[in-house]
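Chemist: Any chance you can model this:
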Amino acid sequence: MYQAKQHGRSSYRWYSQELNEEASYRVELRNELQNAIDHEQLSVYYQPLVDARSGRIRNVEALARWQHPTQGLISPADFIPLAEETGQINALGEWILKKACRDAVHLHAQGFRQCSVSVNVSPIQLRKDGFINTVADALRASGLPSECLELEVVESVLLMDTDQVISTLHAIRELGVHIAIDDFGTGFSSLSYIKLLPANKIKIDRAFVKDVIENRSDAAITQGVISMAHHLGLEVVAEGVETEAHAAFLRKNQCDLLQGFAFARPMPFDELVTFMTKRASDNKGELGSEVSIQQKPTLLLLDDEPNILKALTRVLKRDGYRILSTTSIKEAFSLLATNDVQVIVSDQRMPEMSGTEFLSEVKAIYPGTVRIVLSGYTDLKSVTDAINEGAIYKFLTKPWDDVQIREHIQQAFLYFRAAQE
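Modeler: Model (predicted):
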């Protein structure tokens, strides 16, 4: 009956033994979760957030972990929704909050006094009477300064009891605690509500970051959120930063903080202290500073035939360009993210997509680049469309004349400089 209702009512579902098994599993898991909460069998892991400009760790996010005695590590995606359904999230959330505050004080004692801690808060916790006192008590008991605590809320928290939630969040801000809007862009709330939230920070969901260097829509959404947030006076965190290419793209677009496996996975508190101490001693604060030190005009060559790339490089390197080359469109997007490329030369017949399709995506993400197709195959319509849309600057044919192609590339760099001026 409940499954039928969940699928829009006026429908039917057949009974199966799996329904009983699932229900029994959830009841058993609920009881075991309560036992784990009562006996503090859960743990808190921490994932660092890195300043995009300085590379320093400015914040750590507290994340609940449950090491089940027989089932092993149970995903938070399984037990957190269950805790919200059963109301156990209140006790669980309070325990995580107090533990995170105590650990943050210990972290400060190790010398990392500029590092704050973030704790996720469920909408159910925010609607519970006395939640403000819970936050104040956690700060008082631990001795953590209020400005070193940040509570993360999802934007959909405003879908119910909007006035009460906003009032609670304002009261929390009056304590000096910071507020971050988590998973921004994936909820259902209105921007008219977002402007009412007393937030300090917006976190762009990993769903937009995953393909940000190669998908024009994800890039546009990410760039738009960063711009909007900065105009509202908010800092921006990008979640799910898994590669240096992701990080470089986000730095170029003025994202403030980066979080993801490119820097560190969630870890127990003891490992966090060791990680931060080693990082400080290694003096690797300036992550990616080498990315910006690119004085030479930079040219990207893309062709699925390595011999063509070698021949082109041999012809063009005498003009003093910094030449990047690849046979893969995916790698080409990574090279564009991690380097300041001015001119791109792409083959038309590539396995993943055509050269004109690739350059159309590049135009949307990196509109300042000068884009050239070099091909022995001519699809007149796609080339004409790409030229008319401004996706490509020129179409050159194979085989090429060495003198002429050098002149074309020189003109492309002159065109780039003129456009910049």
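Chemist: okay, CA-based contacts and neighbour counts for the rest of this
Modeler: Noted.
Chemist: Buried ones in stretch 308-328, by neighbour count?
Modeler: Across stretch 308-328, burial judged by 16 or more other CA atoms under 10 Å covers 308-309, 312-313, 316, 321-328.
Chemist: Assign a three-state SS to Ile323, would you?
Modeler: Three-state assignment for Ile323 (DSSP: H, G, I helix; E, B strand; the rest coil): strand.
Chemist: tell me, how many neighbours does the residue nearest to it when sequence neighbours are not counted end up with?
Modeler: In this structure, Ile323 finds its nearest non-sequential neighbour in Leu299, 4.9 Å apart by CA to CA, 6 or more residues apart in numbering. For Leu299, the count of nearby residues is 23 (other CA atoms under 10 Å).
Chemist: now the other sequence, so there's something to compare against:
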Amino acid sequence: MRAAQQQVAIESKAAAALPAACEPLAQADLCLRYEPVVGLHSGALDSLEVRVGWQHPQLGLLSAAQCAAQARAGRLPLPPPAWMLQQLCRDLQAWRRQAHPTLRVALDLLPDEFCDPLFGPALIEMLVCFDLPADALTLEMNEAALAHAGSQCAARLAQLRSLGLSLTLDEFGSGPASLRNLRCDAFDAVKIAADVVSAAAADGMDGALWSAVIAMAHQLGMKVAAEGVQTAAQCAFLSHPVRHHQCDQLQGPVFSGPLCVAELNLLLASGRTLAPQFLHTRTRARRLMLVDDEPNILAALQRLLRRDQYQIVLANSGAEGLAMLAANSVDVIVSDQRMPGMLGADFLRKARAICPDSIRIMLSGYTELQSVTDAVNEGAIFKFLTKPWDDEQFRGHIAEAFRIKEIADDNQRLHFEVRSANHELAAANRKLEQLLREKQEQISLDEITLNVARELMQHLPLPIIGLDDRGMIAFLNRSAEQLLSTAGALLGKGAALVLPYLLADGALAGAASSHRTDIAGTAYRVLHYRMGQCSASRGSLLALISDNGTP
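Modeler: Got it, this is the predicted structure:
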């Protein structure tokens, strides 16, 4: 009962955190749905992205995009920010209190919210109300929001970063993608737009371009995520350990679409992960593709190679082989030359474009020198073997092809591990640079404060003497210099030696003290203040007040 009352108190306090309070939505039954984001190294769920859903009385549950369309048409009011954030915090609090203490949720930031300097502090206040740390929430903003902020963009990003919030550059590539935004050191991650993922996975030129973008983001210390991943081919493109695409995270139907809280609870409880073949560190059986239009040849080769424990894929034509390669990667391809519809050389050229890391071998009884030579010169063919074949020699050629492929894969995996280590180092450097900048700014502010304090004390008519933590004289204002002028140079000397009458017994060890003394025939009350009680300052101050009220 008491826990329930505490929760009610928390939510009441959170409701007042943002000015747009939780208003009842009479026209719609809105709900939050969460889309899982999985890591491509472990395959486990890394975080969530929250989306708004609408339970329409006739159309059923509408997606976030459909909600936005209905809102633009005036048939659905946009949910108040406080309502959405309060529900999000309530759900996240429940998950973190259960078995997922590090779970994070990403929230799309609208342009107006990004430009509002009050939004960040209000958001932090709401997180505090639910006992959630700032890094439990990631704010995602696209380039349109950055452009909307104009000249205030850098200030808004710096403010959100200073509050401890994580920032992601969202939908990168969907609009006029700017490398200037990618270079901005405020972002912890960049998320590639869904249409870009689809185009890059299908087009070699786009794939090469986005490989460079991903590598650049990693060099800048940012994680790279891809959204809207729908197919196994797109997933393989993003996670391939030897093609240098190597995204860090993905989200989309290939793993799961947006889920309601109950559905997500089931997923969390199941511990489901991404299929092992899509992970950076995947290991799988040796896969061999045999392509020939003669079934008896395929059967003979399969019987011969079965003892070597290869995972064998059979295709009766070049077209069938290309269709299989589009869905499954293979290590070694053995193809006949003369096949109806497509020559083996042409098939291997296209296979190279789809699966460039495979080892490709031609096996044929026909020696059409020109087409075979062209294919070899282009790099489409690794070896040319003739029919009929010697069984042991053929097995040796296949084993050699797998050894070469595995050496290349091992080298690429080592390269990937080095890149991953460099990525982590770059991210750590970015954090250190940010901490250094913040420290330098704090030092500058402290210096300004110190100079102001010193100038203020210089103009005080009261004699003030500053001592460091060893009792050495570090400061005298003008009044103190005039009063103690007969004592000579005092800076840098021990107060107990040159001004013993100003220090009562144990004064330097105590917190504060007061005693009387006589200076040049005038009685003074000496006030001793120990510094560091309310700040990081060290040492102490001595203030001299004459009995007649004058310095």
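Chemist: Could you get me the TM-score between them?
Modeler: Overlay of the two chains. TM-score (TM-score structural alignment, normalised by the length of the first structure): 0.74; 375 aligned residues with a CA RMSD of 3.8 Å.
Chemist: tell me the SS of the aligned partner of the residue nearest to Ile323 of the first structure in the second structure?
Modeler: The alignment partner of Leu299 of the first structure in the second structure, by TM-score structural alignment, is Leu288. Remark: Leu288 of the second structure carries the secondary structure label strand [criterion: three-state DSSP].
Chemist: Next, the contact list for Leu288 of the second structure, please.
Modeler: Neighbouring residues of Leu288 of the second structure by CA atoms under 8 Å, 6 or more residues apart in numbering: 310-313, 330-334.
Chemist: Now distance to Arg282 of the second structure too, for these, in a markdown table please.
Modeler: Putting the contacts of Leu288 of the second structure into a markdown table (distance: CA to CA, whole Å) gives the following:
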| residue | distance to Arg282 of the second structure |
| --- | --- |
| Tyr310 | 17 |
| Gln311 | 16 |
| Ile312 | 19 |
| Val313 | 20 |
| Val330 | 14 |
| Asp331 | 14 |
| Val332 | 18 |
| Ile333 | 21 |
| Val334 | 24 |
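Chemist: Between those, which sits nearest Cys31 of the second structure?
Modeler: Proximity of the contacts of Leu288 of the second structure to Cys31 of the second structure (CA to CA) peaks at Val330, which lies at 43.9 Å.
Chemist: Can you tell me how far the closest one is from Leu267 of the second structure?
Modeler: Taking CA to CA, to the nearest Å as the measure, Val330 of the second structure falls 31 Å from Leu267 of the second structure.
Chemist: Distance to Leu144 of the first structure for the buried residues of stretch 308-328 of the first structure - can I get that in JSON lines?
Modeler: Listed next are these as JSON lines, based on distance: CA to CA, whole Å:
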{"residue": "Ile308", "distance to Leu144 of the first structure": "61"}
{"residue": "Leu309", "distance to Leu144 of the first structure": "58"}
{"residue": "Leu312", "distance to Leu144 of the first structure": "60"}
{"residue": "Thr313", "distance to Leu144 of the first structure": "58"}
{"residue": "Leu316", "distance to Leu144 of the first structure": "60"}
{"residue": "Tyr321", "distance to Leu144 of the first structure": "54"}
{"residue": "Arg322", "distance to Leu144 of the first structure": "51"}
{"residue": "Ile323", "distance to Leu144 of the first structure": "52"}
{"residue": "Leu324", "distance to Leu144 of the first structure": "49"}
{"residue": "Ser325", "distance to Leu144 of the first structure": "51"}
{"residue": "Thr326", "distance to Leu144 of the first structure": "51"}
{"residue": "Thr327", "distance to Leu144 of the first structure": "53"}
{"residue": "Ser328", "distance to Leu144 of the first structure": "50"}
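Chemist: Could you single out the nearest of the residues you listed to Ile181 of the first structure?
Modeler: Using CA to CA, those come closest to Ile181 of the first structure at Ser328, 36.7 Å.
Chemist: For the residue lying closest to the closest one once chain neighbours are set aside, which residues are in contact?
Modeler: In space, and not counting its chain neighbours, Ser328 of the first structure is closest to Asp304: 6.8 Å by CA to CA, 6+ apart. With contacts defined as CA under 8 Å, 6+ apart, Asp304 of the first structure is in contact with 326-328, 347, 350-351.
Chemist: Using TSV, lay out those together with secondary structure.
Modeler: TSV is the format used below for those (three-state DSSP):
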residue	secondary structure
Thr326	strand
Thr327	coil
Ser328	coil
Asp347	coil
Met350	coil
Pro351	coil
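Chemist: Thanks a lot, see you next time.
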